[in-house]
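K.L.:
Predicted model and sequence below, questions to follow.
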Amino acid sequence: MRELNVVISGFDHYDGVDVNPAIEVPKAIAEQGLGSASGPDDPLDQVEVTIHVASIPVSFAKAWPTLKETIEATRPDIVIATGLKHSARGVMLERCATNLMDTAKPDADNVTPRREPIDPDGPAAYWTRLPLRSILNDFADDSIPATLSSDAGTFVCNSLFYNLLNWTATQERVLGGFVSFPLVGPAHSSQNGLPLEQQIAAGRDVVREAVRYYLKPSSSDILIA
C-alpha cells in the first residue's frame, strides 16, 4: 500500500481565544484519522496517510522556520497550514498568498511591519495548490458553511502561506495551501463561528480531497477564481 505524509499546521495562540480551532482541528485529525474510504474505487482505499501536526507561533520571523523544521523532519507530500479568522462565519479556503507584510497590530514578537515584501526577490503572489472545487463539493455534502477567500490578508497567516508556496514551487511534487477557520461557536447561531466538531469535519474533508487530488490530479478539481 502506498504511503503519504501530510503536515497540518496551526497557530499556537490567539489573544482572547479560549478554544483555538487552528490547534484543535489538526490535533483531532491526527488522533482520529481520515475515516474509511467511500468505496473500492476511492483512491483513499489504496493509501496509508500519516498525519503530522505542527504548532506555529504567530510571529513573522518564526512561523515559517518552525513549519519548515517539521517539513524537513517528515518530508511531507501535502502541507496544509491553518489559521483563525475572527470575522468568518464559516470555513474560508484561501486562494492566494501575496508577497506583502503590512499590519497595524503587532505579532507575538511585538513586530509591526508596514508595506514590506516577504521575499524581495519573490513573485508578487502564488495561487494555492489545493483542489478547492472538490473541497467545496465535500463541504456542501456535509452542510459545512464555507467560502472562497481572495487572499489571506497581510498578517502572519499570509506570510506563512506565501513562504509555504514559495517553498513548494521548488519541490518536484508537494501540494500546499491554507485554510482559515472561524471562531468556535454554537450551531445555528447568528454570531460568527461554527461548532468545533463541524470544523474538524471540514479539516478532514480538506485533507481527504488533497490526498485524492495528489493521487489522481484533475484540472476540474481546481478552482481559484
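P.N.:
Great, that's in hand.
K.L.:
going forward, measure contacts between C-alpha atoms and count neighbours the same way
P.N.:
Noted.
K.L.:
which helices and strands does the longest helix anywhere in the chain pack with?
P.N.:
Criterion DSSP state H: the longest helix present in the chain is helix 196-215. Judged by 3 or more Cα pairs under 8 Å, 6 or more residues apart in numbering; DSSP states H and E, helix 196-215 is in contact with helix 21-32, strand 78-84, helix 132-141, strand 175-181.
K.L.:
List the buried residues of it.
P.N.:
Buried residues in helix 196-215, counting neighbours by 16 or more other Cα atoms under 10 Å, are found at 196, 198-214.
K.L.:
ok, and here's another one to check against it:
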Amino acid sequence: MKILLTYFGAFPGVPVNPTQQVAQALQQRYKYRPSIESIEYVIRELPVSFARSSQELVRILRQEHPDIAISLGVAVGRSRISIEHVAINYDEARIPDNDGEQRRHQLIHAEGETAYFARLPIPFLSARMQELSLPVEVSYSAGTYVCNHVMYELLHHYAHTPDIYAGFIHIPALAVAESQNFSASADAGGVEGTIPTLEESTVVDTLDVIVSELVQHRETTL
C-alpha cells in the first residue's frame, strides 16, 4: 500500500510552515518500522500557488498512484488537528499566493461540482479520535485559500475512483519560537485572534494514529 502525504512551504503570515517538519517526521517513523514493510510512505511539497499547486498535485498523483492521499496544511488560530469534511469550488483570498496572485470570487473548475466531501471514513475517524482522547476535530471549512483549492483538486481528481482514500488535514501552529511571528487568516482556514499551539510530538503522534487507522480501515473494508 502506498501513502502519499503532501505539505506546503511558507506563505504570507506563515514564515515557517510546520507541515513540512511534521510530514518528514512521519516518513521517518514509517521508514524504521520493519513490521509494516508493505507500506510505502511518500511525501511531496506543493507550492503555495493556486495555479501551480493544481499542476503539481495532478502530476504527483499520476506519478505515484497512491492508495491513500492526504494533504496537510496549517490553520493558524485553530487549537486542534482538523480533519476537513468538505472542499468548495471557490477561490477567495484577502492575501496573495506566493506567485502574487490574489484570486477573488473565482471558481476552481467552471464545470465542476459545487463541493466534494472528503474520501475518508469521517464518522469512524471521529469516533476513534474521541475514544483515544486525541486533539482532533472534524471541520466543515477548509477556508478559501490554497488549502481548500488543493483539497478540491484532490477530490476532483478522484471523483470517479471510489477505492482511493483522499482528504485534507489542517494542523495548528506548533509550539516553537517562529509561531510568535505567525498571523491567522480565515482565508487560509485559520481563526483570527489568539494563536494557540500544539507540541510537534503531539501533532506527529496524532497524525501517526490517524494514518494507521486509515490503513487498517481500508484493508478491512475494501
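P.N.:
Here it is on my side, so go on. Just so it is clear, the model here is predicted, and its values are computed rather than measured.
K.L.:
Give me the mean deviation of the longest helix of the first structure from the second structure.
P.N.:
In this overlay with the second structure, the average offset of helix 196-215 of the first structure from its partner residues is 1.3 Å by mean Cα distance after the TM-score superposition for the first structure.
K.L.:
Could you tell me which residues make contact with the corresponding residue of the second structure for G177 of the first structure?
P.N.:
Using TM-score structural alignment, the partner of G177 of the first structure in the second structure is G167. By Cα atoms under 8 Å, 6 or more residues apart in numbering, the contact set of G167 of the second structure is 69-71, 83-85, 118-120, 151, 154-155.
K.L.:
sorry, back to before: tell me which of the helices and strands packed on helix 196-215 of the first structure lies nearest to F155 of the first structure.
P.N.:
Relative to F155 of the first structure, the nearest member of these by Cα to Cα is strand 78-84, separated by 11.0 Å.
K.L.:
residues in the second structure matched by the longest helix of the first structure, start to end?
P.N.:
Using TM-score structural alignment, helix 196-215 of the first structure lines up with residues 200-219 of the second structure.
K.L.:
quick one: that stretch to chain centroid distance?
P.N.:
Relative to the centre of its chain, stretch 200-219 of the second structure is centred 13 Å away, using Cα atoms, centre = their mean, to the nearest Å.
K.L.:
Next: stretch 147-157 of the first structure.
P.N.:
Its chain's C-alpha centre and that of stretch 147-157 of the first structure lie 11 Å apart, by Cα atoms, centre = their mean.
K.L.:
What span of the second structure is it aligned with?
P.N.:
Mapped onto the second structure using TM-score structural alignment, stretch 147-157 of the first structure covers residues 137-147.
K.L.:
start to end distance for that stretch?
P.N.:
Length of stretch 137-147 of the second structure, first residue to last, Cα to Cα, to the nearest Å: 17 Å.
K.L.:
What residues sit buried inside it?
P.N.:
137-138, 141-147.
K.L.:
what about the match of G177 of the first structure, distance to H156 of the second structure?
P.N.:
Noted for G167 of the second structure: a distance of 11 Å to H156 of the second structure, by Cα to Cα.
K.L.:
What are the buried residues along stretch 23-38 of the second structure?
P.N.:
23-27, 30.
K.L.:
K2 of the second structure touches V42, doesn't it?
P.N.:
Yes: with contact defined as Cα atoms under 8 Å, K2 of the second structure and V42 form a contacting pair (7.4 Å).
K.L.:
who touches L174 of the second structure in this structure?
P.N.:
L174 of the second structure neighbours (Cα under 8 Å, 6+ apart): 18, 197-200.
K.L.:
ok, the residue nearest to the spatial centre of the second structure to E111 of the second structure distance?
P.N.:
Geometric centre of the second structure, nearest residue: L72, 2.5 Å, by Cα atoms, centre = their mean. Taking Cα to Cα as the measure, L72 of the second structure falls 26 Å from E111 of the second structure.
K.L.:
neighbours of D77 of the first structure, just the number please.
P.N.:
Per other Cα atoms under 10 Å, the neighbour tally for D77 of the first structure reads 21.
K.L.:
T50 of the first structure matches what in the second structure?
P.N.:
Match for T50 of the first structure (TM-score structural alignment): E40.
K.L.:
Tell me who's in contact with its match.
P.N.:
If a contact means Cα under 8 Å, 6+ apart, then E40 of the second structure has 1-3 as its contacts.
K.L.:
and V49 of the first structure, helix, strand or coil?
P.N.:
strand (DSSP: H, G, I helix; E, B strand; the rest coil).
K.L.:
thought it was touching V6?
P.N.:
Yes: under the criterion of Cα under 8 Å, V49 of the first structure makes contact with V6 at 7.0 Å.
K.L.:
I'd guess Y152 of the second structure is in a strand, am I close?
P.N.:
No: per three-state DSSP, Y152 of the second structure lies outside any strand segment and is helix.
K.L.:
and for stretch 165-176 of the first structure, what are the contacting residues?
P.N.:
76-81, 97, 122, 126-130, 164, 177, 210, 214.
K.L.:
can you check stretch 103-120 of the second structure too?
P.N.:
By Cα under 8 Å, 6+ apart, the list of residues contacting stretch 103-120 of the second structure from outside reads 84-93, 96, 149, 152, 155-156, 164-168, 214.
K.L.:
mind running it again at 6 Å?
P.N.:
Residues outside stretch 103-120 of the second structure that contact it (Cα atoms under 6 Å, 6 or more residues apart in numbering) are 85-93, 165-167.
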